[in-house]
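*Asks:* following is a predicted model, sequence given first.
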Amino acid sequence: MPRLIAGLSEIADGYDVILSDVWGVVHNGASAFAGAADALGRFRARGGAVILITNSPAPSRIVTAQLNELGFPSSAYDAVVSSGDVTVSLLIERSGQSLFHIGAPQETGLFEEVAARDGHAPRFAPIASADFVLCTGFIDFFSETPEDYDERLKLIFARKLDFLCANPDLVVEVDGALSYCAGAIAERYERLGGNVIQAGKPFAPIYDRALTLAGAARGGAVERARVLAIGDAMRTDIRGAAKQGFDSVLVTSGIHRDALHGAAEHAAIHAAALQQFVLDFGLRPSAAIAQLVW
């Protein structure tokens, strides 16, 4: 059973670096969490480094701007690394190939970043002639479901195209409600037998970048045993931490809230439900906390 803690201060002395998730931990898509800002800021004030690590398909500079808009203070973190950053590198590796894009057409920051770093933007093509597929999310984030993409996925699979997923999350909490992410579409392509390349958590490249940034913030190498990962998703945050050998804290009021707290808005975490929950997942976070606070 994970240790139930009331605040980060109970365990902070054991760590030099925190890798904190963003959505569901420091904000909910509509407003920043003051308690999380305070907790991370206090950890930094004690000499620790904080890297925000997110499966957002946007480059980190855009994530940083979004944090500013939501009122999350820059004093609470040292740097941001995003799934979008990893995706940019993957797109540059495929420079010269054409892609079929699944995602909101107005979200162009990823492609602008590729153009700035590679000298030219990616080439787009229909499924029939594309060299691979890039999925950054849903075309209509608020109304579509993963099933809406099944016919397109069958056409993509018929051509055996690689499917690059810029956000491995299945769902994200937006102002108290859950909305689907690119990972939910990628999961359906995998079920067809398609080859999916994931850019973010729980896979190694995003953690490699985060540790590099943490080392730069601290001015030296990072000891993995002194790294703490914080997140609200067992499938990505806690699994990724386990694969990297990091301790982890599960924020229970995020996407798993209903399973761990029940329907009541301010219900406390149910210890028996948490124990069964981690057994069902086959993953054991080091600790669990209702919300990230000091």
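*Replies:* Looks like it came in fine. These figures come from a predicted structure and were not determined experimentally.

*Asks:* can we go C-alpha only for contacts and neighbour counts from here?
*Replies:* Will do.

*Asks:* what sits up against the host helix or strand of Leu178?
*Replies:* Assigning secondary structure by DSSP states H and E places Leu178 in strand 177-180. Contacts with strand 177-180, where a contact means CA atoms under 8 Å, 6 or more residues apart in numbering, come from 138, 141-142, 145-146, 170-173, 255.

*Asks:* buried residues in that strand?
*Replies:* Neighbour-count burial for strand 177-180 flags 179-180 (criterion: 16 or more other CA atoms under 10 Å).

*Asks:* need the next SSE after that strand, C-terminal direction.
*Replies:* helix 182-192.

*Asks:* mind giving me the packing neighbours of that next one?
*Replies:* Packing partners of helix 182-192 (3 or more CA pairs under 8 Å, 6 or more residues apart in numbering; DSSP states H and E): helix 150-158, strand 162-165, strand 196-198.

*Asks:* what about versus this one:
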Amino acid sequence: MTQIISSLADISDRYDALFVDLWGCVHNGVKAFPDACDALIAYRQRGGTVILVTNSPRPRGSVEKQLDGFGVPTDAWDAIATSGDSARAAAFDGAVGHKVYFIGLEEEKDSFLKPLTIQDKPIHIETVPLDQAEGIVCTGPFDPLADPEDLRPGLLYAKTKGLKLLCANPDIVVDRGERREWCAGAVAQLYTEMGGESLYFGKPHPPIYDLARRRLQALGKSVGPEGILAIGDGIATDIQGAMGEDIDSLFITGGLAASETKTKDQPDQEALNAYLDKEKSNPTYAIGFLR
């Protein structure tokens, strides 16, 4: 049974590294959560390593600037692994071709499709209309507040052409402050349900965990699965991914599942058990909010 804990410090000495989700755990898309930042700073001061593992479609440099704007201290983390970095590497390797139809916000397009240099040779991806595309790159809907169903006609056309869709963010929804927004995962899910082929690179899929481990190794840290704790509020991303990687997890119930788990300060045990049973999930620990 999932153990409800009162603070990260209750269990942190069992782990050498944390794979920490951002949205819903460290910030809410508008500002940082001070208690979460303090907990991560304290963990690092005791010798632990914090890798921020996020399904953001942005490259890590862009995420770092975003964190600074939200007020997340730089001493709360050691390195960042983003779904965007993992997906970007695959895109420039030709996973969906080099002439692509782009679905997402304009600022995400600029950062995601910025030319990549490999062995001193710049590689470009060209954005083209859907009828000229070799594949699709999706960082999110054009309008995060609009129903993804609005994209069905274009996706249906893409499916008839046999185009693959590269999903740069497997999250279905995210809460920006008090507002819930659709993510690229909702578009990819719709495309898959329609019979199209979607390629995923963020949580819960293996590529981003491989990237996170490489970030650890780049810091000179060699940590086995038993020494890593994954922290996140997404039961289908953070927790499912941790279970797939055979690493322990801390479920933040006050994020996406706050209503289902009846979380105010801490989750209601009965509601938590019912939710986890419905989701067929088994996080190692749970807490209302990271602190």
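*Replies:* That came in fine, so what should we check first? Predicted model only: the values in this text are computed from it and were never measured.

*Asks:* can you pull the TM-score for these?
*Replies:* The TM-score (TM-score structural alignment, normalised by the length of the second structure) is 0.95; 287 aligned residues with a CA RMSD of 1.4 Å.

*Asks:* how about the helices in the first structure?
*Replies:* With DSSP state H, the ranges of helices along the first structure come out as 34-45, 60-70, 83-93, 109-118, 150-158, 182-192, 204-218, 239-244, 257-261, 271-281.

*Asks:* okay, those helices in JSON lines with distance to Gly7 of the first structure next?
*Replies:* Rendered in JSON lines, the data for these read as follows (distance: least, CA to CA, whole Å):
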{"stretch": "helix 34-45", "distance to Gly7 of the first structure": "8"}
{"stretch": "helix 60-70", "distance to Gly7 of the first structure": "23"}
{"stretch": "helix 83-93", "distance to Gly7 of the first structure": "28"}
{"stretch": "helix 109-118", "distance to Gly7 of the first structure": "36"}
{"stretch": "helix 150-158", "distance to Gly7 of the first structure": "43"}
{"stretch": "helix 182-192", "distance to Gly7 of the first structure": "31"}
{"stretch": "helix 204-218", "distance to Gly7 of the first structure": "23"}
{"stretch": "helix 239-244", "distance to Gly7 of the first structure": "20"}
{"stretch": "helix 257-261", "distance to Gly7 of the first structure": "17"}
{"stretch": "helix 271-281", "distance to Gly7 of the first structure": "16"}
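
*Asks:* select, out of those helices, the one closest to Ile127 of the first structure.
*Replies:* Each of the helices of the first structure was scored for nearness to Ile127 of the first structure using CA to CA, and the closest is helix 150-158 (6.4 Å).

*Asks:* now do the buried residues in that closest one.
*Replies:* So, applying 16+ other CA under 10 Å, buried residues of helix 150-158 of the first structure: 153, 156-157.

*Asks:* nearest spatial neighbour of the residue mapped onto Glu144 of the first structure from the second structure, chain-adjacent residues omitted?
*Replies:* Matched to the second structure by TM-score structural alignment, Glu144 of the first structure sits across from Ala146. Once flanking residues are discounted, Ala146 of the second structure sits nearest to Trp182: 7.6 Å by CA to CA, 6 or more residues apart in numbering.

*Asks:* aligned partner of that neighbour in the first structure?
*Replies:* Alignment note (TM-score structural alignment): Trp182 of the second structure maps to Tyr180 of the first structure.

*Asks:* distance check, that match against Gln66 of the first structure.
*Replies:* Using CA to CA, to the nearest Å, Tyr180 of the first structure is found at 19 Å from Gln66 of the first structure.

*Asks:* got it, and Tyr149 of the first structure?
*Replies:* Distance from Tyr149 of the first structure to Gln66 of the first structure, by CA to CA: 28 Å.

*Asks:* same deal with Gly193 of the first structure?
*Replies:* Gly193 of the first structure is 36 Å from Gln66 of the first structure, by CA to CA.

*Asks:* who touches stretch 275-289 of the second structure?
*Replies:* Contacts of stretch 275-289 of the second structure (CA under 8 Å, 6+ apart): 1-7, 25, 36, 235, 239-240, 243, 248-255, 260-261, 263-267.

*Asks:* apply 7 Å and report the result again.
*Replies:* When contacts are defined by CA atoms under 7 Å, 6 or more residues apart in numbering, stretch 275-289 of the second structure is touched by residues 2-6, 239, 248-254, 260-261, 263, 265-267.

*Asks:* and stretch 223-233 of the second structure, by the same measure?
*Replies:* 15-21, 24-25, 238-239, 242, 246-253, 255-256.
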